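>>> what's the 3D shape of this:
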Amino acid sequence: MSDFTGKTVLVTGSSRGIGLAIAKAFDAAGANLILHARSEIQAETLAEFQHDVQVLQFDIADATATEASLKALYKQENFQGIDILVNNAGITKDQLAMGLTPEDFAQVVNVNLNGTFNVTQPVFKKMIRQKHGVIINLSSVVGLMGNMGQTNYAASKAGIIGLTKSLAKEGARRHIRVNAIAPGMIVSDMTAALPEATQAEILKNIPLARFGQVDEIAQTALFLAENDYITGQTITVDGGLYI
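A predicted model of the protein is given here:
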């Protein structure tokens, strides 16, 4: 059983889905949780946590607002710093490349890739000074293998892998580890909305013959947070889709 008692964990995009599952897993392991969302997190969601949580609300694509929110966090009385940062927040705007507008391409990259950097940079600076820290970035199997209709999303998630490797090299001497998780097809509102025929076609390419669960991504995050000899890696959790 993982034990993160006394550790402070910030999870972006933690109002639902994978981000919420990761936050709950760290909460169950005793961590102090800082949740983040672009919009208000519902009271019933907050009530699902075992311990008190703090909530930050800002758009990660807005570098100025992001930095201001994080600066205010660090200025709080008795705040000891962030031990673990999980960059999960992201969006999709799927369209075949020939129909993709420059605006839709830029928006997805700006949120998923630039937004990840906007959150990471100020936290990374503090981790450098405190001489420890863990950063876990949510990429995607699409960032490794590409996917029709997701040129913008694939580019952003591939960029996160490059960001992860570079930060891992920069942070290692200060005992900061940086890794990425690349989920495959995970049960979610998005996958549930797919036609049954589409789901069946996708399942044909997954050796384990099922979609993943959000808790399986959350357990991977816990593993990366506590294993002190893994850095710069991308852990694929996809049922064998990308073999």
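>>> From now on I want contacts and neighbour counts done on CA atoms only, so please keep to that.
Will do.
>>> Heading C-terminal from the longest helix seen in the chain, find the next helix or strand.
Secondary structure of the chain read by DSSP state H shows that its longest helix is helix 151-171. Using DSSP states H and E, the helix or strand that directly follows helix 151-171 along the chain is strand 176-183.
>>> Please name every helix or strand in contact with that next one.
Using 3 or more CA pairs under 8 Å, 6 or more residues apart in numbering; DSSP states H and E as the contact test, the elements touching strand 176-183 are strand 133-138, helix 151-171, helix 214-226, strand 234-237.
>>> So for Gln42, which of these sits nearest?
With CA to CA, the closest approach to Gln42 among these belongs to helix 214-226: 19.4 Å.
>>> got the buried residues for that closest one?
Neighbour counts over helix 214-226 (16 or more other CA atoms under 10 Å) mark 214-222, 224-225 as buried.
>>> Could you tell me the angle between it and strand 133-138?
150 degrees (axes from the mean of the first three to the mean of the last three CA atoms, to 10 degrees).
>>> And the helices and strands packed on strand 176-183: which comes nearest Val53?
helix 214-226 (17.6 Å).
>>> which strands and helices sit next to that closest one?
Applying 3+ CA pairs under 8 Å, 6+ apart, one finds that helix 214-226 contacts helix 17-28, strand 133-138, strand 176-183.
>>> how about this one, so we can line them up?
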Amino acid sequence: MSTDRKVVIISGGSRGLGQALVQDRLDAGDIVATFSRSSNDFIDRLRKADPEGERFHWEPIEGTDLDGVRTFAMNVVRRYKRIDALVNNAGVGVEGLLTMTSERDIHLALALNLESVIVLTRACLKAMIAARHGSILNISSVNALRGHKGLAVYSATKAALLGFTRSLATEVGPQGITVNAIAPGFFESEMVGHLTDAQRARIIRRTPMRAMCTTQDIVDSARFLLSTRAITGQTLAVDGGFTA
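All right, here's what the predicted structure looks like:
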């Protein structure tokens, strides 16, 4: 394996933003490891093109399976001998008034959006600290920065990621590891597919750039934060100015 290639773990890489992040890192020449609940055409295509797993590795793991997530990181280290970057992308949206949200959905959001992130990061850090090099990127949300009705649980988990980002950055910075976060606003994806035309128009009207961001906007921002060594402990809002 060429030492010029970075080994990048991206959680939840089978669809949406995760899929775009995986493809971007592969296009850049990196080795990418990802997991998701199940496979799909995208994952199948990548596995077929690289049957030996030289540059792409995937495992079927439910993000709330903390033992599975921990083992996945260990498997990546055994296979590729190191981890250079981690993108904590996997997450679940929980909508609804708090009084109407089931405890099951609350526990799911906490487990997948927060606990799983902490467990996976902890597992990856061991290899990064040994190498005294690494980049960690947490995908949060503008809902961590701005309150919206019906998103209290989701916002709580994404806001917790920002505190996690800042504190961990001070902890592992001396070991050469950066920790940053991206807070995407509403962007063109299946996550906004349920919005009515009126809701979309209202969001765009409240956005200074008068347009929703694209998945590529977020991918470009991720690429920048994963490449810089001078920025750590920061949150970049990619939202067209929605939180300005």
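>>> Put one on top of the other, what's the TM-score?
Structural agreement between the overlaid chains, expressed as a TM-score with TM-score structural alignment, normalised by the length of the first structure, amounts to 0.92; 238 aligned residues with a CA RMSD of 1.9 Å.
>>> returning to that earlier point: want to throw the helices and strands packed on helix 214-226 of the first structure into JSON lines with distance to Asp62 of the first structure and mean neighbour count?
JSON lines is the format used below for these (distance: least, CA to CA, whole Å; neighbours: other CA atoms under 10 Å):
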{"stretch": "helix 17-28", "distance to Asp62 of the first structure": "20", "mean neighbour count": "23"}
{"stretch": "strand 133-138", "distance to Asp62 of the first structure": "18", "mean neighbour count": "26"}
{"stretch": "strand 176-183", "distance to Asp62 of the first structure": "23", "mean neighbour count": "26"}
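>>> Let me have these in JSON lines, adding distance to Ile230 of the first structure as columns.
As requested, these are exported to JSON lines (distance: least, CA to CA, whole Å):
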{"stretch": "helix 17-28", "distance to Ile230 of the first structure": "19"}
{"stretch": "strand 133-138", "distance to Ile230 of the first structure": "10"}
{"stretch": "strand 176-183", "distance to Ile230 of the first structure": "7"}
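>>> between the ones you listed, which one is nearest to Gln150 of the first structure?
The stretch from these with the least distance to Gln150 of the first structure (CA to CA) is strand 176-183; that distance is 15.1 Å.
>>> Compare the closest one with the second structure and give me the mean distance after superposition.
Comparing strand 176-183 of the first structure with its match in the second structure after superposition yields a mean distance of 0.3 Å (mean CA distance after the TM-score superposition for the first structure).
>>> Residues contacting that strand, please?
Contacts of strand 176-183 of the first structure from elsewhere in the structure, counted by CA atoms under 8 Å, 6 or more residues apart in numbering, are 127-128, 131-141, 143, 160-161, 164-165, 167-168, 171, 217, 220-221, 224, 228, 230-238.
>>> now stretch 13-30 of the first structure
Contacts with stretch 13-30 of the first structure, where a contact means CA under 8 Å, 6+ apart, come from 1-7, 9, 11-12, 33, 35-38, 41-42, 45, 49-51, 87-90, 188, 214-215, 217-219, 221-222.
>>> Now the buried members of those residues.
Among those, those buried by neighbour count (16+ other CA under 10 Å) are 4, 7, 9, 11-12, 33, 35-38, 41, 87-90, 214-215, 217-219, 221-222.
>>> before we move on, the earlier item: which among the helices and strands packed on helix 214-226 of the first structure is found nearest to Tyr74 of the first structure?
strand 133-138 (15.0 Å).
>>> about what we covered before: may I see the buried residues of helix 214-226 of the first structure organised as JSON lines, with distance to Gly149 of the first structure added?
Compiled in JSON lines, the buried residues of helix 214-226 of the first structure are given as follows (distance: CA to CA, whole Å):
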{"residue": "Val214", "distance to Gly149 of the first structure": "23"}
{"residue": "Asp215", "distance to Gly149 of the first structure": "27"}
{"residue": "Glu216", "distance to Gly149 of the first structure": "26"}
{"residue": "Ile217", "distance to Gly149 of the first structure": "24"}
{"residue": "Ala218", "distance to Gly149 of the first structure": "27"}
{"residue": "Gln219", "distance to Gly149 of the first structure": "29"}
{"residue": "Thr220", "distance to Gly149 of the first structure": "28"}
{"residue": "Ala221", "distance to Gly149 of the first structure": "28"}
{"residue": "Leu222", "distance to Gly149 of the first structure": "32"}
{"residue": "Leu224", "distance to Gly149 of the first structure": "31"}
{"residue": "Ala225", "distance to Gly149 of the first structure": "33"}
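>>> Out of the residues you listed, which is nearest to Leu70 of the first structure?
When those are ranked by distance to Leu70 of the first structure (CA to CA), Ala225 comes first, at 21.1 Å.
>>> From the contacts of stretch 13-30 of the first structure, which land in helices?
Among the contacts of stretch 13-30 of the first structure, the subset assigned to helices under DSSP H consists of 45, 214-215, 217-219, 221-222.
>>> Can you add distance to Ser156 of the first structure and give those back as CSV?
Converted to CSV, these look like this (distance: CA to CA, whole Å):
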residue, distance to Ser156 of the first structure
Thr45, 29
Val214, 21
Asp215, 24
Ile217, 19
Ala218, 21
Gln219, 24
Ala221, 20
Leu222, 24
